[in-house]
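A.B. asks: Just a sequence and a predicted model for now, questions to come.
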Amino acid sequence: MVKRGSSIGFFGMFGRSQDLRRLDAALREAGLHPVQVSEGAKLAAIGLMASGRAADPPATAYPPVGALMAYCALGEEAFARENGGERLSETRGRLEAALEAGEGLDAEIVLLMLHANLVHPELVERYDIRAEEG
């Protein structure tokens, strides 16, 4: 599910859409270079953020999503180096709450990262993260 109007550009002739630029900036801010996340995963994340909304997600919605995606991809140690202990604790708590609840935006982002094969093996093992069939 891709949000209408999202664009990765076309042969360098058209620029990336604002939502993709915002997510790229949020990933960078959290210590993960955006090229490490496929365009498809980023478009899907934006689609999840926009799901059920009449308007585009506000600019403030991107940093928390970028942080969770970065935490999933980098693992705890690298994320802590890039973001510090306070942000690590906050983001770890969001991951744990998402896994406990099994629903909501954070849970959907974690599932997206799992299906994109972007969850750090340390986190997969520690939290026994897996997608259940059905």
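C.D. replies: Yep, it's here.

A.B. asks: alpha carbons only for contacts and neighbour counts from here, please
C.D. replies: OK.

A.B. asks: residue boundaries of the helices in this protein?
C.D. replies: Along the chain, counting by DSSP state H, helices occupy 18-29, 39-50, 62-101, 105-115, 121-127.

A.B. asks: buried ones in the last one?
C.D. replies: For helix 121-127, the buried set under the neighbour-count rule, 16 or more other Cα atoms under 10 Å, comprises residue 123.

A.B. asks: who's in contact with stretch 98-109?
C.D. replies: 45, 48-49, 65, 68-69, 94-95, 110 (Cα atoms under 8 Å, 6 or more residues apart in numbering).

A.B. asks: structure B:
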Amino acid sequence: MIKRGVSFGFLGRFGRSADLRYLDAALEEFRLHSGVVPDGVKMVAVSLMAQDGSEPEPAAYSPVGALMALSFYGAEEFARLNGPEATGVTLTRLETALEKGEGLDASIILLMLHSRLLHQSLREEYGIEADEARS
């Protein structure tokens, strides 16, 4: 479910909602061009962030942007673009999310997996997979 108030504008006349602008900036902060991630994926991500009913602070978007960028690039390329410190912190968050299997970070990883944006190296290294529906 998409939270109320999130929008990406209409015919260039209305601007993107603040939460999408914050997420776009967070993605760019970690060297992932915001245009690479489909708006629908970003809308779900900001909805997940506000799942408890409260609006996240602007600073809350940076860790989500980092996790999405790591998911997209894989650890090696993320490290090359963002350095070892950001990589260590973000990999720890990914590993913790996979251990717990719940929470915002786990939901973001699952979103990236189902959106086909999760890097193959992470899928292989951590055994991340989803059951595919069979018809």
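C.D. replies: Here it is on my side, so go on. Model, not experiment: these values are computed from the prediction.

A.B. asks: could the helices of the first structure be laid out in JSON lines, adding distance to residue 2 of the first structure?
C.D. replies: Below are those laid out as JSON lines (distance: least, Cα to Cα, whole Å):
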{"stretch": "helix 18-29", "distance to residue 2 of the first structure": "11"}
{"stretch": "helix 39-50", "distance to residue 2 of the first structure": "5"}
{"stretch": "helix 62-101", "distance to residue 2 of the first structure": "16"}
{"stretch": "helix 105-115", "distance to residue 2 of the first structure": "13"}
{"stretch": "helix 121-127", "distance to residue 2 of the first structure": "27"}
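
A.B. asks: Of all those, which one is nearest residue 3 of the first structure?
C.D. replies: Among the helices of the first structure, the nearest to residue 3 of the first structure by Cα to Cα is helix 39-50 (4.7 Å).

A.B. asks: Just the angle for that closest one relative to helix 62-101, thanks.
C.D. replies: 80 degrees (axes from the mean of the first three to the mean of the last three Cα atoms, to 10 degrees).

A.B. asks: who does helix 39-50 of the first structure touch, helix- and strand-wise?
C.D. replies: Under the contact criterion of 3 or more Cα pairs under 8 Å, 6 or more residues apart in numbering; DSSP states H and E, helix 39-50 of the first structure touches helix 18-29, helix 105-115.

A.B. asks: In contact with the nearest residue to residue 78 of the second structure once chain neighbours are set aside, which residues are there?
C.D. replies: Nearest non-adjacent residue to residue 78 of the second structure, counting by Cα to Cα, 6 or more residues apart in numbering: residue 70, 5.6 Å away. Neighbouring residues of residue 70 of the second structure by Cα under 8 Å, 6+ apart: 78, 87, 90-91.

A.B. asks: let's go with 10 Å and repeat that
C.D. replies: 30-32, 64, 76-79, 82, 86-87, 90-91, 94, 109, 118-119, 122 (Cα atoms under 10 Å, 6 or more residues apart in numbering).
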